[in-house]
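>>> Following is a predicted model, sequence given first.
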Amino acid sequence: MLNRKTHSADYPDSYYVATRSYHKDYPRLSESIDTQVCVIGGGLSGVNTALELAERGFKVVLLEAFKIGWGASGRNGGQLIRGIGHGTEQFSNSIGQDGVKALDLMGLEAVDIVRERVKKYDIQCDLKMGYSDLAHKPRHMQELEADKAWLDSVGYGYETRLLQKDDMHEVVGSDNYIGGLIDMGSGHVHPLNLTLGEAEAADSLGVRIYESSEVIDIQYGERPVIKTAHGQVTADKLVICGNAYVAGLDDDLEAKVLPAGSYVIATEPLPDEVWQRVLPQDMAVCDLRVALDYYRLSADKRLLFGGLCNYSGRDPKSIIGTLKPHMDDVFPYLKDVKIDYQWGGMIGIGANRMPQVGRLHSNVYYAQAYSGHGVNATHMSAKVIAEHITGETARMEIFEKIHHMRFPGGRALRSPMLAAGMIFHRIKDIF
């Protein structure tokens, strides 16, 4: 059961909603429609799948249970970070080294897709390049050194630079870190405006978008039939993009993705001398711990501070009360700064931290489980699905060779079991 404080039928009271640039409302489905492709889910995965297919000339219907960008796509931290999944080398036995290399390169391509889409459709989403990973301990620095060496080896086209402890104030006004890695090929974005802008682009190409149109039944077959309370869609192909909110759509997909709470607070706008101390280069940043902090500046120079990934399935009593001490630890001089917004939502976690992209049937596709790195990976997943529908199968075949385990225990036990398992990884962060 979703917490109604953070999951009413309308958007949450967030900084993103307060500053959205796009206000188009889409109708509720109230008829029977026949189409080539039906997409379920109005987040970044669903919207971009519809857009990719519309660009290729397909007739597409998109169904969203609430509002476009209502879920994680419109609630996340806005970090646009290269990479697909976590630790691609772990899949070498199933996809081979060529498959690992292909996934790694898709992780770079994914950010370029976002940049090109924003430019092509003139999407007003505060896109700004510049990002840095932050290290707390020597093993983090070893990871960053290896990451930079790999980027150099593949001819990464953007500036990267390792930072030592004495360099850190160039990027972040905190003494908590021993080093970092600047990556000018990653950055940050207003994610709700990105999603809404891409939806308007899809709409302009003929995609029929319906909001307040929750899918209540799917009949698989030669031509799937997708039913809502007031209408239905019959399609040649179906794409399911429910991610953390896939519960009730398909039992197999639901069993492989775990909803986990993620939360963000936004300060009041900071004076120039303050924000220039906090993040002097206006970069997005993340630390490398399991229970990580991530933060960035908004266009009007608020600090958007996120973290607190919660696997228990329960929202904290107070998002500010729980996240503000983390912010104060990083930036003690912001202790008296006012917090204007607090919000949260569910992200989809997979057991192996690799996005799940594939087919349930020959004509039924899905994309989900971005594990907190979905802004770019959603765009890549959408492109892979569109490629497969148009006959380019190679990249989909790589994703379909990756095994994704079901979380045991059913809906009632998945969250507590993962919460217990994460304690082990958080203990490792201490040492």
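Alright, I've got the coordinates.
>>> alpha carbons only for contacts and neighbour counts from here, please
Noted.
>>> For G372, give me its contacts.
Residues counted as contacts of G372 (Cα atoms under 8 Å, 6 or more residues apart in numbering) are I347, G348, I349.
>>> Where neighbours are concerned, which of these has the most?
I347 (29 neighbours; other Cα atoms under 10 Å).
>>> Give me the distance from the helix or strand hosting it to the chain's centre.
Applying DSSP states H and E as the criterion places I347 in strand 339-349. Centroid displacement of strand 339-349 relative to its chain, using Cα atoms, centre = their mean, to the nearest Å, is 12 Å.
>>> what's the helix or strand following that strand packed up against?
Going down the chain from strand 339-349, the next helix or strand is strand 356-361, by DSSP H and E. Contacts defined by 3 or more Cα pairs under 8 Å, 6 or more residues apart in numbering; DSSP states H and E place strand 356-361 against strand 364-368, helix 374-389, helix 394-400.
>>> Tell me which of those approaches I81 most closely.
Closest to I81 of the helices and strands packed on strand 356-361 is helix 374-389 (Cα to Cα; 6.8 Å).
>>> tell me the contacts of M346?
Counting by Cα under 8 Å, 6+ apart, M346 makes contact with G71, A72, A244, Y245, P259, A260, G261, S262.
>>> roughly how far is stretch 394-401 from the heart of the chain?
Relative to its chain's centre, stretch 394-401 lies at 21 Å (Cα atoms, centre = their mean).
>>> rewinding a little: neighbour count, secondary structure and distance to I385 added to the contacts of M346, as CSV?
Listed next are the contacts of M346 as CSV, based on neighbours: other Cα atoms under 10 Å; DSSP: H, G, I helix; E, B strand; the rest coil; distance: Cα to Cα, whole Å:
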residue, neighbour count, secondary structure, distance to I385
G71, 26, coil, 21
A72, 25, helix, 20
A244, 24, helix, 19
Y245, 21, helix, 20
P259, 25, strand, 23
A260, 24, strand, 25
G261, 22, strand, 27
S262, 23, strand, 27
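>>> Comparison target, given below:
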Amino acid sequence: MGPFEHPQSSYYAATANASPQRPTLSGAVTADVCVIGGGFTGLSAALHLAERGFNVVLLEQARIGWGASGRNGGQINLGLRKGPEELIAAFGEDRARTLFGMAEEARQMIFDRVAQHGIKCDLKPGTLHAASKARDQHWMQDEITCLENKYGYRNARYLDRAGIRSELGSEIFHAGVLDSGGGHLHPLNYALGLAEAAASAGAELFEQTRVLKIEQGAVNRVVTSAGEVQAKHVVLACNAYLGDLEPRIAGKIMPIANFIIGTEPLSEAEARDVIARDVCVADTKFVVSYWRLSADRRLLFGGGERYSTKPPTDIPAFVRPYMLRVYPQLAGKRIEYGWGGMLAITVSRLPHVGRMGNIFFAHGYSGQGVAVTGIIGKLIAEAVAGTAERFDVFSAIRHQTFPGGTLLRHPLLVAAMLWYALRDRL
């Protein structure tokens, strides 16, 4: 297996739907839009652009969904990484409601696309935010009130300690927010379904095609090792794998590593004890743990902090203690899968979206990308088509460059993350 194939240790790769091998770009082609990146953002942009009649070429350096889009926790969570009250404090009520509304549109898009294209991705309803600290229950109650009174959102409800104990077979949580408006899915199969939909709409998809440079002009020249694309517009959808392809924006994001394990299948009774309603769960620690049940009743659990791009030598051994802290009753269960990947965060934890002339970009979803990537791809298509009002709601968000730029950002982040990880433990 080459470095650009889906990791064999991933549950998602092991249970991926059949998908054709896309060709490698060779020679010179022309397009209206060249999309760089075959994850959720790039696939959404390619699909929406193709549906609008644009000639679209998508280039992926590995396989479709090879990056975070095919490796993540599969959670379709509420809103953005800033809570509803934080959004109002940062942007005012009107703009906060607009951002929240687009995040909700993004969630609905997933359910609509799955139904429209018949994507088999184990889509299930429901999310649960579990309070790791006693003081979390106070802001959770305030959040429910804010959602109802300021945003008109009534699909979330507060759970006290007894309520969350009835939902999760764990004694360590103090409260929670149960949201019926979200859900969870098999992210790689969703990405493969979006790719098939984009191809059916007319987009040309190329795999194993790494972009070496972009020569910007009235017509952009996107150069690969074996060919090139000439396109009026370019969409940069590389996220944590941007590297040095576009130095003007690289310092706005920080690539970090995350890891997930998958247990052997649980019995029906064990699965219901672990997560009674089969929702996905995330806790409130700064270094978040998150988990859900797969379609065949495995617990897929992500957790632990790692401040290096180099993965642990034994991912199951690294993540398992975090799972057992939540579910000590699973100590006897085999861990049959363990994989990791890179995601990108921003200083504000909001996505960095914008344009540089005729080059559009979006990245830095900070762990909230399963849904939001879909609406960002749609907004990019709208902007390319000449209607940028909604795109500008996101592009107007100001973003800091990470201290130290691309050279020193990582050691500085390590120091900060170690401090917050210590606070989690205390």
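Okay, I see it. The model shown is predicted, which means the values in this text are computed figures rather than measured ones.
>>> related to what we said a few turns ago, closest to P325 of the first structure out of the helices and strands packed on strand 356-361 of the first structure?
helix 374-389 (26.3 Å).
>>> which bit of the second structure covers that closest one?
Helix 374-389 of the first structure corresponds to residues 369-384 in the second structure, going by TM-score structural alignment.
>>> Adding distance to H361 of the first structure, write the contacts of M346 of the first structure out as a markdown table.
Converted to a markdown table, the contacts of M346 of the first structure look like this (distance: Cα to Cα, whole Å):
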| residue | distance to H361 of the first structure |
| --- | --- |
| G71 | 26 |
| A72 | 26 |
| A244 | 21 |
| Y245 | 21 |
| P259 | 24 |
| A260 | 27 |
| G261 | 30 |
| S262 | 32 |
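>>> Most widely separated two among the residues you listed?
Maximum distance among those (Cα to Cα): 13.8 Å, for Y245 and S262.
>>> which stretch of helix or strand covers E109 of the first structure?
Under the criterion of DSSP H and E, E109 of the first structure resides in helix 92-120.
>>> Return the distance of the most centrally placed residue in the first structure relative to A260 of the first structure.
Nearest residue to the geometric centre of the first structure (Cα atoms, centre = their mean): G374, 2.2 Å. Separation of G374 of the first structure from A260 of the first structure (Cα to Cα, to the nearest Å): 14 Å.
>>> Which of the contacts of G372 of the first structure sits closest to F407 of the first structure?
I349 (10.3 Å).
>>> ok, and the closest non-adjacent residue to the closest one?
Distances taken as Cα to Cα, 6 or more residues apart in numbering put S371 closest to I349 of the first structure, at 4.4 Å, once the chain neighbours are dropped.
>>> Name the nearest residue to whichever residue in the second structure pairs up with Y15 of the first structure, sequence neighbours excluded.
In the second structure, Y15 of the first structure lines up with Y11, judged by TM-score structural alignment. Ranked by Cα to Cα, 6+ apart and with sequence neighbours excluded, the top spatial neighbour of Y11 of the second structure is Y337, at 5.9 Å.
>>> what about the equivalent of that neighbour over in the first structure, how many neighbours?
Counting by TM-score structural alignment, Y337 of the second structure lines up with Y341 in the first structure. By other Cα under 10 Å, the residues close to Y341 of the first structure number 18.
>>> Same check on G92 of the second structure?
G92 of the second structure: 12 neighbours (other Cα under 10 Å).
>>> now the one 4 residues further on
The local packing count at A96 of the second structure equals 21, with neighbours defined by other Cα under 10 Å.
>>> which residues are in contact with stretch 330-340 of the second structure?
By Cα under 8 Å, 6+ apart, the surrounding residues in contact with stretch 330-340 of the second structure are 7, 9-11, 71, 257-264, 311, 315-316, 324.
>>> Please repeat the previous calculation with a cut-off of 7 Å.
Residues outside stretch 330-340 of the second structure that contact it (Cα atoms under 7 Å, 6 or more residues apart in numbering): 9-11, 71, 257-264, 315-316, 324.
>>> of those, closest to T30 of the second structure?
Within the contacts of stretch 330-340 of the second structure, proximity to T30 of the second structure (Cα to Cα) peaks at R71, which comes in at 31.5 Å.
>>> residues near the closest one, how many?
R71 of the second structure has 26 nearby residues by other Cα under 10 Å.
>>> Tell me the spacing between the equivalent of it over in the first structure and L270 of the first structure.
Under the alignment (TM-score structural alignment), R71 of the second structure pairs with R75 in the first structure. Distance, R75 of the first structure to L270 of the first structure, by Cα to Cα: 21 Å.
>>> same thing with V257 of the first structure?
Using Cα to Cα, one obtains 38 Å as the distance from V257 of the first structure to L270 of the first structure.
>>> next one: M141 of the first structure
Separation of M141 of the first structure from L270 of the first structure (Cα to Cα): 31 Å.
>>> out of these two, which sits in the more crowded spot?
Ranked by neighbour count (other Cα under 10 Å), M141 of the first structure and L270 place M141 first, with 22 against 18.
>>> What residue in the second structure is paired with K317 of the first structure?
Under the alignment by TM-score structural alignment, K317 of the first structure pairs with T313 in the second structure.
>>> With G242 of the first structure instead?
Here G242 of the first structure is matched to C238 in the second structure, going by TM-score structural alignment.
>>> ok, back up a step: contacts for the match of helix 374-389 of the first structure, please.
Contacts of stretch 369-384 of the second structure (Cα under 7 Å, 6+ apart): 40-42, 44-45, 48-49, 74-76, 102-103, 106-107, 110, 388, 390-391.
>>> where do the helices sit along the stretch 1-150 of the first structure?
Ranges of helices within the stretch 1-150 of the first structure are 15-18, 44-55, 92-120, 138-153, based on DSSP state H, counting those that start in this stretch.
>>> could the ones you listed go into JSON lines alongside distance to V233 of the first structure?
Formatted as JSON lines, those follow (distance: least, Cα to Cα, whole Å):
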{"stretch": "helix 15-18", "distance to V233 of the first structure": "30"}
{"stretch": "helix 44-55", "distance to V233 of the first structure": "15"}
{"stretch": "helix 92-120", "distance to V233 of the first structure": "28"}
{"stretch": "helix 138-153", "distance to V233 of the first structure": "45"}
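>>> what's the most buried one of those helices?
Across the helices of the stretch 1-150 of the first structure, averaging neighbours per residue (mean count of other Cα atoms under 10 Å) puts helix 44-55 on top, at a mean of 27.
>>> Tell me the gap between it and the middle of its chain.
Distance of helix 44-55 of the first structure from the chain centroid (Cα atoms, centre = their mean) equals 15 Å.
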